[in-house]
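Trainee: Need the 3D shape of this:
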Amino acid sequence: MRVIIQRVTSSQVTIDGAVQSSSPSRVIAGSIGRGLNLLVGIAETDTEAELEWMARKCLELRLFPSETSGFDQSVQEIGGELLVISQFTLYGDARKGRRPSFDKAATPVHAEQLYNQFVDKLRSSGLRVETGRFGANMQVAIANDGPVTLMLEKEAI
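Mentor: Reported below is the predicted structural model:
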């Protein structure tokens, strides 16, 4: 499992909707204020154990400053919000050729099931959790704070 975790002042995801009045409409699927934007990639070998570890890490990682020092508080400690976006392209391998291979990414059925479980684990924290729509073509607007961006990875053992 791979997650790009970004500290944000705000973030929102939109999904192209149906054509209305000769112009495409855009539907806001999820929007947050201060917190974390999580881009989530699921590998074919991932299980609930990886989800559990990753959810705990995302909730407890100290990425926010306190009044006295930086990187001192977690998203839970500040009562922040989470925007979780599925992103199979995190498992793109572009080492060969000109087109990435996605062989290590989970199948859509497996990935959607684990993605939904991951979101449920985050929601059980009591924090506000917003999402995009799994498998949709989404546009994500991120106001990265800092900027602070990390890649977290947990491989199945």
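
Trainee: CA only for contacts and neighbour counts going forward, please
Mentor: Noted.

Trainee: just so I have it, where are all the helices in the chain?
Mentor: Secondary structure of the chain (DSSP state H): helices at 48-60, 75-78, 108-123.

Trainee: one more to put side by side:
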Amino acid sequence: MRAVIQRVRSASVTVDRRVIAEIGPGLLILVCAMQGDDDNAARKLAVRIPKLRIFGDDAGKMNRSLLDTGGSALVVSQFTLAADTSRGNRPGFSAAAPPRDGERLYQLFARELTAQGITVETGEFGADMAVALVNDGPVTIWMEN
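Mentor: Here you go, the predicted structure:
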């Protein structure tokens, strides 16, 4: 699985002009299941992300994790993280998992975060979403397992 993690002061997802999810301080996690990913890949990524020490401590150093801060996570499916731009100007997305598998792994990923005590909000898989955020830092991390 691939993920782009952004430390945020706040974030929200709107579908059809209705806010369906929003968080305060925490992480916006854009996640994509790739061809060949399985349950273990989703669980592994979900265990790693909350432990990332990307929040400031009292000295301003990035030494605290989402678990340490008690922040929330907004998880949004984003198949475009699978983009292959090596053959021209139009990205290909064939490396993304099929939608059925992608949705199942996306939901598993969100449940695994919740199981670790993280407050999780989610976007709507396959929907045309407007994602708003106030990036904190900015801190943006790309991860793949």
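
Trainee: ok so, going back, export the helices of structure 1 as JSON lines, with columns for mean neighbour count and distance to residue 91 of structure 1.
Mentor: Compiled in JSON lines, the helices of structure 1 are given as follows (neighbours: other CA atoms under 10 Å; distance: least, CA to CA, whole Å):
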{"stretch": "helix 48-60", "mean neighbour count": "16", "distance to residue 91 of structure 1": "15"}
{"stretch": "helix 75-78", "mean neighbour count": "16", "distance to residue 91 of structure 1": "26"}
{"stretch": "helix 108-123", "mean neighbour count": "16", "distance to residue 91 of structure 1": "12"}
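
Trainee: closest one to residue 93 of structure 1 among those?
Mentor: Checking the helices of structure 1 against residue 93 of structure 1 by CA to CA gives helix 108-123 as the closest, at 17.6 Å.

Trainee: mean offset of the closest one relative to structure 2 (after superposition)
Mentor: Its matched residues in structure 2 lie on average 0.5 Å from helix 108-123 of structure 1 after superposition (mean CA distance after the TM-score superposition for structure 1).

Trainee: out of the helices of structure 1, nearest to residue 89 of structure 1?
Mentor: Set against residue 89 of structure 1 and scored by CA to CA, those come closest in helix 108-123, at 12.2 Å.

Trainee: In structure 2, point out the residues matching the closest one.
Mentor: Using TM-score structural alignment, helix 108-123 of structure 1 corresponds to residues 99-114 of structure 2.

Trainee: ok, the residue nearest to residue 16 of structure 1 when sequence neighbours are not counted - how many residues close by?
Mentor: Leaving aside its sequence neighbours, residue 16 of structure 1 sits nearest to residue 26 (CA to CA, 6 or more residues apart in numbering; 4.9 Å). A total of 15 residues lie near residue 26 of structure 1 under the criterion other CA atoms under 10 Å.

Trainee: residue in structure 1 matching residue 125 of structure 2?
Mentor: For residue 125 of structure 2, the residue aligned by TM-score structural alignment is residue 134.

Trainee: ok, now which ones touch its match?
Mentor: Taking CA atoms under 8 Å, 6 or more residues apart in numbering as the criterion, residue 134 of structure 1 is in contact with 85-86, 112.

Trainee: quick revisit: format the helices of structure 1 as CSV; extra columns: distance to residue 35 of structure 1.
Mentor: CSV is the format used below for those (distance: least, CA to CA, whole Å):
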stretch, distance to residue 35 of structure 1
helix 48-60, 10
helix 75-78, 6
helix 108-123, 13
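
Trainee: Many thanks, have a good one.
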